[in-house]
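>>> Generate a structure from the sequence data that follows.
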Amino acid sequence: MTEQFTVSYGALVPVEVYWDDLDLMGTLYHPRFVALLDRAVTAHWASKGYRLSGRRLDEDGYQLLREVAITFDRPITDFGTVVMHLWAEKAGTTSMVLGFRLLSGDGAEEYAHGHRVSIKIDPRTKQPAPWTARARADIEELLREPAQV
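As a prediction, the model looks like this:
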């Protein structure tokens, strides 16, 4: 990131655009936006101490992606560090809706925005399963609107 900036809700996660992510027109190839989103989500949860791969995968790491919606606001025309602003729009018993904005390193430009829906599953039954208390607390920290008591 070239400059530090803050947001009033959610988390900021730097992600790298590599030169081979750009297409022949010199812009970020559209499927790579989702890859950047996945990298940011993985980096965020790993920074909270969740193990998301390997033999000791955390229980809350078993998730299926249900939906990704993205609106492209402007092209990314160079490689380097960009910032994903992530927040929780909704936390269900077994699901969560993350909102996101992909921003320039200084936060001045928005390249894309949208949401991502994931469902936590039981690894044995492959059926939806409730979040652990730990995950629920971490998801609630990301909520755009505080939970109503």
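
>>> From here on, just use CA atoms for contacts and neighbour counts.
Will do.

>>> so where's the longest helix in the protein?
Longest helix in the chain by number of residues (criterion: DSSP state H): helix 31-47.

>>> Show me which residues of that helix are buried.
33, 36-37, 39-45 (16 or more other C-alpha atoms under 10 Å).

>>> Return the list of helices and strands in contact with it.
With contacts defined as 3 or more C-alpha pairs under 8 Å, 6 or more residues apart in numbering; DSSP states H and E, the packing partners of helix 31-47 are strand 11-17, strand 80-91.

>>> Let's compare: structure for the following, please.
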Amino acid sequence: MTAEAPPAPALSYGRLIPVTVHFDDLDALGLLHNARYPLLVERAWAELWQANGITFDGDWVAAGDACNAVKELRLTYEAPVTRPGPYAVHLWLDRLGTTGLTYGFRFCSPDGAVTYARGSRVLVRLDATTLRPAPWSEGFRGAARELLRPDA
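Predicted structure coming up:
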């Protein structure tokens, strides 16, 4: 019998996704390597969208809204992560456009109380054939609206 993970705390907006920092994610100084933050945020983002039925299985044409590219990434480090173990990524949307979106994130303690890093990322939905911007589907837009920050 396996124990279920405790429920994530209530947030006023967005979602808190659990992530794990492993020993090999730390650098020679024993700090979470700076390149690992975007990777852990990406994994949390993928988990969130997979839970909403948006996945990629190797076919970009069939991927629909999962066919997107990063246009911009901003990241600020606020406090060092010095130990492996459980953490979380708080995700939300700052902007939902026709073909793009901007989401915010915080890399934080499992309860969301301590912020180690924060940032934002701009994504552009692409047509798999032309690699040109394409509109998000209505299904995606519906799920995405639930992540919009209230003051966005």
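
>>> now the buried residues of helix 31-47 of the first structure in CSV, with distance to Thr81 of the first structure?
Below are those laid out as CSV (distance: C-alpha to C-alpha, whole Å):
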residue, distance to Thr81 of the first structure
Phe33, 13
Leu36, 11
Leu37, 13
Arg39, 13
Ala40, 12
Val41, 16
Thr42, 16
Ala43, 14
His44, 16
Trp45, 19
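
>>> returning to that earlier point: would you tell me which one of the helices and strands packed on helix 31-47 of the first structure is buried the most?
A comparison of these by mean neighbour count, using mean count of other C-alpha atoms under 10 Å, puts strand 80-91 on top with a mean of 22.

>>> in the second structure, what residues pair with that strand?
Strand 80-91 of the first structure lines up with residues 85-96 of the second structure when matched by TM-score structural alignment.

>>> Pick out whichever of the buried residues of helix 31-47 of the first structure sits closest to Pro14 of the first structure.
Nearest to Pro14 of the first structure, judged by C-alpha to C-alpha, of the buried residues of helix 31-47 of the first structure is Ala40 at 7.1 Å.

>>> Contact partners for the closest one?
Neighbouring residues of Ala40 of the first structure by C-alpha atoms under 8 Å, 6 or more residues apart in numbering: 13-15, 84.

>>> now do 6 Å
Going by C-alpha atoms under 6 Å, 6 or more residues apart in numbering, Ala40 of the first structure touches Val13.

>>> Please pull up the equivalent of it in the second structure.
Ala40 of the first structure maps onto Ala44 in the second structure, by TM-score structural alignment.

>>> where along the second structure do the helices fall?
Counting by DSSP H, the helices of the second structure are 36-51, 60-63, 138-145.

>>> and the ones you listed as TSV, adding distance to Leu123 of the second structure?
Shown next, in TSV, are the helices of the second structure (distance: least, C-alpha to C-alpha, whole Å):
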stretch	distance to Leu123 of the second structure
helix 36-51	12
helix 60-63	15
helix 138-145	13
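
>>> Can you tell me which of those is nearest to Phe107 of the second structure?
Of all the helices of the second structure, helix 36-51 comes closest under C-alpha to C-alpha, at 7.4 Å.
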